[in-house]
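Peer 1: 3D, please:
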Amino acid sequence: MRRTFVCRIACVIEKAEVSMLTYLILTTRQILTEAVILGALTGYVKTAAGKKQRRMVWLLAAAGVVFSIAIAILRNTTSMIDTAILNGWIYAAGLVSFVVFLIFTIKKPSDKGFAGTFPWIFAGVLYITIIGYGMPDVWAYPYHVLQQETTVISTDFLMSMIGMVLGIVLAVVTFLACEKLALRLGAGKAGIIAKLELLINAVMRLAGLFSVLLQKKIVQSNHTMFTYTVFVKNHKDLFLYLALAIVVCAALGLWIAGIIHKEPYRNPAEHRRIRMRIRSTRRWAATAFICCACVILNLTWLEKVNATDVTLSPIEEASGMDDENVYVDFSLVEDGHLHRFAYETEKGVQIRFIVIKKPNSTAYGIGLDACDVCGETGYYEKNGQVVCNLCDVVMNISTIGFKGGCNPIVIPYEISNGQIIIPISGLLEYEREFQ
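Peer 2: This is a model prediction of the structure:
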């Protein structure tokens, strides 16, 4: 009996460690790129903008935080928000703001009049778009964990939140290191660093915008746009590493400059101030190196250690199929569990979709076995909840089949004579998602 108790304790501890590492890795991947970009941009704003302009930028940044919290609440508690469309507007606003900001800061902006304020308005909008895209998922992590745990008084919830907090702390320290290094570079070099980081952000957001335009059929299918979108989507970590590489180069340059460059001084007090400034710069450079190492460690070794292979349930056979529709009888899916079906196209591509009966209801949640964010990695059932196979986010079963939230991609269907009828044409629209 004692051995059984010890084994149970060991299982709880192991599960708690997995939860902590999972949310540490999720948070790191979600906001570290944004932390680096905003850190560099903040350093540039502090060196190049006037006092009034800086105050305006900080107010807009605060508005971005409020905006991100509102998105998180609405996205996870209602079906009011179409995530893809909202993200599309965020991407578009961010790209336009970047271009305008870039053009009007080629030369150092004036501190006076509208001309001096105009570029910093768009800098503030950049804060709103970057925070508005990066933070909502992080704010929603406690809600997602509670979907599985039902109470905050649990080891799993506590360890998951510790992982999230550690990820946020890593992001904040990285942000501060980037900001301090940019301040020490001066307005000219800080501007170059900030614009390079913003360019990386623009490359990623352009891919996101293309994805929305193609998915919503706002533009015609385009091979170049699709290839570009898939490349960026499959190499998100690469862009984070590029952003970190810029920071490392800046930190290394400042470190070496502190060794080589001998700044003249007129008295011992001035000499001490110079030495203190150099030591401070080296500390922040070392902090940047350590943060970069921690991020890389998180997304490589720790992710490998934490990896748990989840085998998706097998594809079930539908009740019937003709040239126009796939048919699923209620009797196949009325047990309240997740069921996975597929339609195979002429190209041999399996377009998977899921069906689950909603709790305490006669309605069904129906959607693709894929989402806008994680692609076609699929969903699995765990403890009565539907969970994303890639990011471990728990779906709200009651909102599956509705637009908005972190839900499976919506597909058309009809209910008739005890059957779910899914048009094949509606599935073929998403063939590329599963290629």
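Peer 1: alpha carbons only for contacts and neighbour counts from here, please
Peer 2: Fine.
Peer 1: could you pull out the helices for this structure?
Peer 2: Taking DSSP state H as the criterion, the chain contains helices spanning 2-48, 51-77, 83-104, 113-134, 136-149, 155-215, 223-234, 236-260, 268-297, 303-306, 330-333, 424-428.
Peer 1: and Gln385, which of those is closest to it?
Peer 2: helix 136-149 (6.8 Å; C-alpha to C-alpha).
Peer 1: Would you mind listing the buried residues in that closest one?
Peer 2: Going by neighbour count (16 or more other C-alpha atoms under 10 Å), the buried part of helix 136-149 is 136-145, 147-148.
Peer 1: try stretch 99-117
Peer 2: Under 16+ other C-alpha under 10 Å, the buried positions of stretch 99-117 are 100-102, 104-105, 109-110, 116-117.
Peer 1: And those residues, which is closest to Val152?
Peer 2: Nearest to Val152 among the buried residues of stretch 99-117, with distances taken as C-alpha to C-alpha, is Phe101, at 43.9 Å.
Peer 1: Second input sequence below; structure requested for side-by-side comparison:
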Amino acid sequence: MAYYITILAQTLAVAALVAALWPFVAAGGERPRGAGVLPALAAGAAVAALAAGAAAATPRSATAIATLVHAAALAFILAGLLLTPFAARPAAGPPALWRRVAGFVLIAVVTAQGVFDAWRLSVNHTLSATDIVNTELIVNCAAIVIGLAALTALGMLLARVAPLAGRVASALALAAALAALAVAGIEKSLLGMLRIDALSVTAERVSFVARLSLVTPWLAYAPLAIALLLAGVAALRRLRIPADVTGRIERRRLRARSLGERRWRGGVAATAAFLLAVMLYQDLYASRPPRLSQAVQLAPDARDTIRIPIDEVKDGNLHRFAYVSSDGHRVRFFLVNRYDEAHTSIGVVLDACLICGEGGYIQRGDEIICIACNVRMYRPTIGKPGGCNPIPLNHAVEDGIIVIAADDLEKGARYFSEVVEIDVADPVSGARLRNTGAPFQYEHGGRTWFFENRDTYDRFRATPEAFVKPRGA
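Peer 2: Next up is the predicted model:
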């Protein structure tokens, strides 16, 4: 849910701010009628729909279309930024009709870019994983409605707060929002031109775009921060009832006006704070990749087996374990009860799959989810081979205990790349080594053996049976 509110706030908050502030600034500090704002917003949305349709119809040209949209919008945004000081001075600036036309174009362009970017960010996220109406679809649609409603409210409230903050503060806020949008537009335009070879790739250009890319994600917060600052300026300029006003009617009128202004300021602050909170939650928490639970390190017993009591893992939760193989590979595996405690059936699997590798799995309710591809598996299917299911691990059940042979875990080492440093012994000379620093190694009998020099390595390869004791001996 937070994702859709976030992308709407990231892409369209600046459109709400420009639509609210430009008419007031261009009117010379007088409260504008704002009759042309809705047509400008509609025109921008229509242009974005045409661009999105063209990009969807020709996927190979999608990057070129996005680059064209961003480059064209950047030109208009820079023009609007340069004209903002003149638009704020009606006496010395251009005629009123010209200012209204410029405002219409600027609002439409900013809206078009915002709607197009929102479409691009959401195109790879489906509203629902199924074709039927379900909770996920309802929640995501509600998020879109809430996001649009919050942005509409923000724009309407800002239009009321701008006269309270004053023409100068509003003009500065508008210029700051356009400047942040221009910086983001430069990064998107240059990156797109490099991708479609409209500009030759050089180290300087790539470095410049890379530095901008570190800044631009945070610029999405700028319009909401500016809205909060503008509400703060309006609070500093709040109406104060003069002490010499003694008439009851006049004082009540002034108090009602002061209360109304406070409500407008509070509305802007509350709406902007809500959108900022959702964005921060999405960026700092919800969008973080899932993390594996801590794996319990296990070592084989005297019989070279791992033994885990069923009573400790039959609660229906995913229990993750780890085993360090003879060559130092950390082999993860997990156990989960496929049913309930009254009908125990333990799935014993490696924490990896043949398709996605060693990314691992997490549990959410009755679903086991592959981190690498987000495929969801119903818990009763764990332990069955095929698809993105975790790799089954050979085991036995003895008197309520899951028994896993170390040899089977050694075979699973090839699915994992993490290597930990362990002490090993040269089987010929008995010298103590570190697995990561041994100059020679050799696989035999399902294990990896390490050697301190070429001589012991060659002797072992010639007659390994003379140096290797059977498992469990």
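Peer 1: ok, back up a step: would you turn the helices of the first structure into CSV with distance to Arg352 of the first structure?
Peer 2: CSV is the format used below for the helices of the first structure (distance: least, C-alpha to C-alpha, whole Å):
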stretch, distance to Arg352 of the first structure
helix 2-48, 25
helix 51-77, 24
helix 83-104, 20
helix 113-134, 28
helix 136-149, 24
helix 155-215, 17
helix 223-234, 19
helix 236-260, 25
helix 268-297, 34
helix 303-306, 27
helix 330-333, 15
helix 424-428, 9
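Peer 1: Which one, of these, ends up nearest to Ile351 of the first structure?
Peer 2: helix 424-428 (6.7 Å).
Peer 1: which part of the first structure lines up with the strand ranked longest in the second structure?
Peer 2: Under DSSP state E, the strand in the second structure containing the largest number of residues is strand 330-337. Counting by TM-score structural alignment, strand 330-337 of the second structure falls onto no part of the first structure.
Peer 1: which part of the first structure lines up with the following helix or strand past that strand?
Peer 2: As assigned by DSSP states H and E, the chain's next helix or strand after strand 330-337 of the second structure is strand 346-350. On the first structure, no counterpart of strand 346-350 of the second structure exists by TM-score structural alignment.
Peer 1: Next secondary structure element downstream of strand 346-350 of the second structure?
Peer 2: strand 361-364.
Peer 1: What residues in the first structure pair up with that following strand?
Peer 2: Under TM-score structural alignment, strand 361-364 of the second structure has no counterpart anywhere in the first structure.
Peer 1: Any idea how far the following helix or strand past that strand is from the middle of the chain?
Peer 2: Following strand 361-364 of the second structure in sequence order, the next helix or strand is strand 367-370 (DSSP H and E). Chain-centre distance of strand 367-370 of the second structure: 20 Å, with C-alpha atoms, centre = their mean, to the nearest Å.
Peer 1: Check which helices and strands strand 367-370 of the second structure sits against.
Peer 2: strand 361-364, strand 376-378 (3 or more C-alpha pairs under 8 Å, 6 or more residues apart in numbering; DSSP states H and E).
Peer 1: how much does stretch 121-134 of the first structure stray from the second structure?
Peer 2: Mean deviation of stretch 121-134 of the first structure relative to the second structure after superposition (mean C-alpha distance after the TM-score superposition for the first structure): 1.4 Å.
Peer 1: how far apart are stretch 284-293 of the first structure and its match in the second structure?
Peer 2: Following the fit onto the second structure, the mean deviation recorded for stretch 284-293 of the first structure is 2.1 Å by mean C-alpha distance after the TM-score superposition for the first structure.
Peer 1: okay, the buried residues of stretch 99-117 of the first structure in TSV with distance to Lys180 of the first structure next?
Peer 2: Compiled in TSV, these are given as follows (distance: C-alpha to C-alpha, whole Å):
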residue	distance to Lys180 of the first structure
Val100	25
Phe101	22
Leu102	22
Phe104	24
Thr105	21
Pro109	22
Ser110	23
Gly116	24
Thr117	24
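Peer 1: tell me, the strand or helix carrying Asp458 of the second structure lands on which residues of the first structure?
Peer 2: Assigned by DSSP H and E, Asp458 of the second structure falls within helix 454-462. Counting by TM-score structural alignment, helix 454-462 of the second structure lines up with no residues of the first structure.
Peer 1: where's that helix relative to the chain centroid, distance-wise?
Peer 2: 53 Å.
Peer 1: Same check on stretch 62-82 of the second structure?
Peer 2: 25 Å.
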